[in-house]
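# Here is the input, now give the coordinates:
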Amino acid sequence: MKKFDKERVLLAIAAPVLAIVAAFLITALVLAATGKEPFSAFGIMFDYGVKSDSQVYIINKATTYYLAGIAVAIGFRMNLFNIGVDGQYRLAAFFAAAVGGALTLPGIIQIPLIIVTAMIVGAMWAGVAGLLKTTRGVSEVVSTIMLNFIATAIIGYLLQPGRLGHLDAAGTKVATTPLPESSHFFEFPTTPTPIYGFVVVAAIAGIGYWFTLSRTRFGFDLRTVGQSETAASASGVNVKKMVVTSMLISGGMAGLIGMPTLLNDSYEFGGDFPVGIGFTGIAIALLGRNHPIGIALAAILWAFLERGGQQLEFENYDREIVGVMQGVIVLCVVIAYEVVRRYGVKRQQRQVGEKLAAQARSNDTTEVSA
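Down below sits the predicted model:
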């Protein structure tokens, strides 16, 4: 590996490491200010987080968070802020659950049908924002946020008895028709709870994301548009088409977010279906710097913090401290990336200056010798 490449890798690693260290230090100060022992809290979180059952929980949670991070990162690489991932995955999971509950087919047909339904719904919902941006100039930030509320309203309207919702036997919960057993995704048997088999799909999605962006013409065009729409347009790239396509892909990936919960856990969509994961994906994509490996590490860290925070409640700590830590991490990430970027630019400028000075001295020596 060349020296330049080594420096680039070190700079890429330095930003998230600096952010995490700074976040823990700030959190320690917050804990100390409230009269709590910070290092004891961190020890409790670590001890609880490394237990076998906690490891299973972290992997399962990280699977969902990873898919959310990838969905957001696709937009980020295009310089698009798909804030609507949350609405896209919930609407996708709802219709996928409704379709799956209405059919009883062999698993080899039923499961792909549910997954494809979710991806199509997510892509179509994100595509609305893409079309509004390219045809009417509506910012994707505004449109996707509004589409989140519309998605919630649609789910609330349809998830009622007599429509696509059904009241359970106890009369206390409204949800879609439970999926037949043929729709249950495979699991890895572990104790006390299994690892979701959807972790394999998440890994495949990450590989596909990396391959598409790094090894295909489409990925090159996508990154080019994200860096400069003017330059991309001048080189023959259809910017509007890339915007819509990227939103469709981001939404399709968002459709996968709810599948680990639907196919490996709840087997139905009800009022208790997880919410807010799309916004968590934004933080994870930022922390992972839109790289598939970085996003995976960020998803694991996020899940670890949540798991450790559960134990803090039993040790007379405020569980909200985990939210503080996560929020501080996001802020530190933004600051750390900018600090490292500026340092990298100055270092490159200094190296270029040194090379030019050395070349000038060499030319002067040659002229004197002549």
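# Going by C-alpha atoms from here, please, whenever you check contacts or count neighbours.
Fine.
# got the contact list for residue 151?
Residues near residue 151 by Cα atoms under 8 Å, 6 or more residues apart in numbering: 87, 88, 90, 91.
# show me where the protein has strands.
166-167, 174-175, 187-188, 195-196 (DSSP state E).
# can you redo these as JSON lines with distance to residue 68 and mean neighbour count?
As requested, the strands of the chain are exported to JSON lines (distance: least, Cα to Cα, whole Å; neighbours: other Cα atoms under 10 Å):
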{"stretch": "strand 166-167", "distance to residue 68": "28", "mean neighbour count": "17"}
{"stretch": "strand 174-175", "distance to residue 68": "23", "mean neighbour count": "20"}
{"stretch": "strand 187-188", "distance to residue 68": "21", "mean neighbour count": "13"}
{"stretch": "strand 195-196", "distance to residue 68": "16", "mean neighbour count": "23"}
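# could those strands go into a markdown table alongside distance to residue 237?
Formatted as a markdown table, the strands of the chain follow (distance: least, Cα to Cα, whole Å):
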| stretch | distance to residue 237 |
| --- | --- |
| strand 166-167 | 49 |
| strand 174-175 | 45 |
| strand 187-188 | 43 |
| strand 195-196 | 40 |
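# Report the separation between residue 226 and residue 293.
Noted for residue 226: a distance of 21 Å to residue 293, by Cα to Cα, to the nearest Å.
# if I look at residue 318, how far off is residue 310?
To residue 310, residue 318 is 10 Å away according to Cα to Cα.
# again with residue 329
Distance from residue 329 to residue 310, by Cα to Cα: 19 Å.
# Please name whichever of the strands of the chain is nearest to residue 153.
Of all the strands of the chain, it is strand 174-175 that lies closest to residue 153, at 15.4 Å by Cα to Cα.
# Name the surrounding residues that touch that closest one.
Identification of contacts with strand 174-175 by Cα under 8 Å, 6+ apart yields 159, 160, 161, 165, 166, 167, 168, 268, 269, 270, 271.
# again, only using 7 Å
Residues outside strand 174-175 that contact it (Cα atoms under 7 Å, 6 or more residues apart in numbering): 159, 160, 165, 166, 167, 168, 268, 269, 270, 271.
# got a winner among these for most neighbours?
residue 269 (28 neighbours; other Cα atoms under 10 Å).
# one more to put side by side:
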Amino acid sequence: MTDQRLKRLGLAIAAPVLALFAAFLITSLVLAIAGDSVTGVWGQILSLPEARGMTNIVNSATVYYLSGVAVAIGFRMNLFNIGVDGQYRVASFVAAVVAGEAFLPGYLNTILALVAAMAVGALWAGIAGLLRVTRGVSEVISTIMLNSIATALVAYLLRKAAVDNPGSNITATKPVPEGSRIPGFTLFPGAPNEVYGFLFLAFGVGVAYWVVINKTRFGFDLRATGLSESAAVASGIRVKKMIFISMLLSGAVAGLVGMPILLGEAYAYGSTFQSGLGFAGIAIALLGRNHPIGIAFGALLFAYLDEQSNPLQILQNVSPDIVRITQGTIVLTVVIAYEVVRRYGVRLEQRQVAAALGAGPEGRGAGGDRKEVAS
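Alright, predicted model coming up:
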């Protein structure tokens, strides 16, 4: 039993390692063709970041992690929620407006903003879920369209809700009161910046995700429906209800994606609020195989690559977009690597079963004949 677990662990590790190695080779080939220094670029990317950079990596990974979990909820249901980017934008804007109005004192106002963000994110994702279960509209198409609508809607509403900000060209909402902000903390000695206090809430989201998916009846029904919708129907699971609830949950977590930035750094939603976080979550969920620990490693990897790409233009005269090539290559190679490893694992299990039945590779056909006769 121990050997089987070790083999499974080895196969699970082999896929991402293979994908990273392939991404390394492909990126190196691109650099060589472009005439850039392969060793110089990788020397910079693989160097140890300073304390400030380490803090930036943890902060970015916190945001990426929430995005990855939001996408993973849909993936476990065999749903492709491509709309996390739009969902967190709408949710962040509403949360900023709610927090800026300070309807409640102190951290009660913070909780209200978080609830508002989750509710709006769930509502925006629920539109795609409702279209899927009532009209059969693919969630891929509807969520992509909702992303565009969300961008335009937030831009329009931002001009209505913006307040005067003397000396700045940034259009932004009212600032979050100081008593409602989530304070950071110093994790790396000597760092001039702080790690988001939201890190602990993100950790809680990961734990809740694992418990719900693996330890509850709802999680079992969700996974069963994702594996085989017809089998789920035959076992009495209300598939349409599961699809709709899964989209709501995915959207609710997506609503939290912008909260570390809003409540821990920016303190307002403005025209410069970070975008593109939802699309990164898709890659991170794929890389992490929808597992909370795997998603954490994927988030740290993407955050690390982002941080290390910043000085490439200055130190190596190479565009930091080379890191985008690396990240995109990781996404493509990880899908191929997981399929290769999966097929190898299936063959390995077939050999083990054949050996347990007393039939070697050459006698597999004879073993099959004996099984048919016995049946």
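# Residue 329 and residue 310 of the first structure: who's more crowded?
Between residue 329 of the first structure and residue 310, counting by other Cα under 10 Å, residue 329 is the more crowded of the two (26 against 18).
# which one is the spatially most central residue of the second structure nearest to, not counting chain neighbours?
With distances taken as Cα atoms, centre = their mean, residue 68 lies nearest the centre of the second structure, 1.2 Å away. Using Cα to Cα, 6 or more residues apart in numbering and skipping the chain neighbours, the partner closest in space to residue 68 of the second structure is residue 281 (4.0 Å).
# quick one, helices of the stretch 101-250 of the first structure?
Assigned by DSSP state H, counting those that start in this stretch, the stretch 101-250 of the first structure shows helices spanning 107-136, 140-158, 198-215, 217-227, 229-234, 239-254.
# from the ones you listed, which stretch is densest packed?
helix 239-254 (a mean of 24; mean count of other Cα atoms under 10 Å).
# post-alignment, that helix versus the second structure, mean distance?
Here the mean offset of helix 239-254 of the first structure against the second structure after fitting is 0.4 Å, by mean Cα distance after the TM-score superposition for the first structure.
# Which other helices and strands does that helix contact?
Judged by 3 or more Cα pairs under 7 Å, 6 or more residues apart in numbering; DSSP states H and E, helix 239-254 of the first structure is in contact with helix 52-77, helix 85-102, helix 107-136.
# Out of those, the one nearest residue 367 of the first structure is which?
Nearest to residue 367 of the first structure, of all these, is helix 52-77, at 49.4 Å by Cα to Cα.
# got the angle for the closest one vs helix 239-254?
Interaxial angle of helix 52-77 of the first structure relative to helix 239-254 (axes from the mean of the first three to the mean of the last three Cα atoms, to 10 degrees): 170 degrees.
# List the buried residues of helix 52-77 of the first structure.
In terms of neighbour count (16 or more other Cα atoms under 10 Å), helix 52-77 of the first structure has its buried residues at 54-77.
# Pull up the gap between the closest residue in space to residue 65 of the second structure that isn't next to it in sequence and residue 67 of the second structure, please.
Nearest residue to residue 65 of the second structure, sequence neighbours excluded (Cα to Cα, 6+ apart): residue 299, at 5.4 Å. Remark: distance between residue 299 of the second structure and residue 67 of the second structure (Cα to Cα) = 9 Å.
# So for the top helix by length along the second structure, what gets flagged as buried?
The longest helix of the second structure (DSSP state H) is helix 321-356. By 16+ other Cα under 10 Å, the buried positions in helix 321-356 of the second structure come out as 322-324, 326-327, 329-335, 337-338, 341, 345, 351, 354.
# My guess is the residue nearest to residue 68 of the second structure contacts residue 62. True?
No. Using Cα atoms under 7 Å, residue 281 of the second structure is not in contact with residue 62, being 11.3 Å away.
# coming back round to it: tell me the contacts of the residue nearest to the centre of the second structure?
So residue 68 of the second structure contacts 281, 282, 284, 285, 295 (Cα under 7 Å, 6+ apart).
# Of the residues you listed, which are reproduced in the first structure?
Retained in the first structure: 281, 282, 284, 285, 295, out of the contacts of residue 68 of the second structure (criterion both residues aligned by TM-score structural alignment, their matches' Cα atoms under 7 Å).
# from these, which two are the most distant?
282 and 295 (10.2 Å).
# So which of those two has more stuff around it?
Between residue 282 of the second structure and residue 295, counted using other Cα under 10 Å, residue 295 has the larger neighbour count: 28 against 24.
# which residue in the first structure lines up with that one?
Using TM-score structural alignment, the partner of residue 295 of the second structure in the first structure is residue 295.
# State the number of residues packed around the closest residue to residue 325 of the first structure other than its chain neighbours.
Spatial nearest neighbour of residue 325 of the first structure, excluding adjacent residues (Cα to Cα, 6+ apart): residue 27 at 5.9 Å. By the measure other Cα under 10 Å, the count of residues near residue 27 of the first structure is 21.
# Pull the most distant pair out of the contacts of strand 174-175 of the first structure.
Pairwise over the contacts of strand 174-175 of the first structure, using Cα to Cα, the maximum falls at 160 and 268, 13.7 Å.
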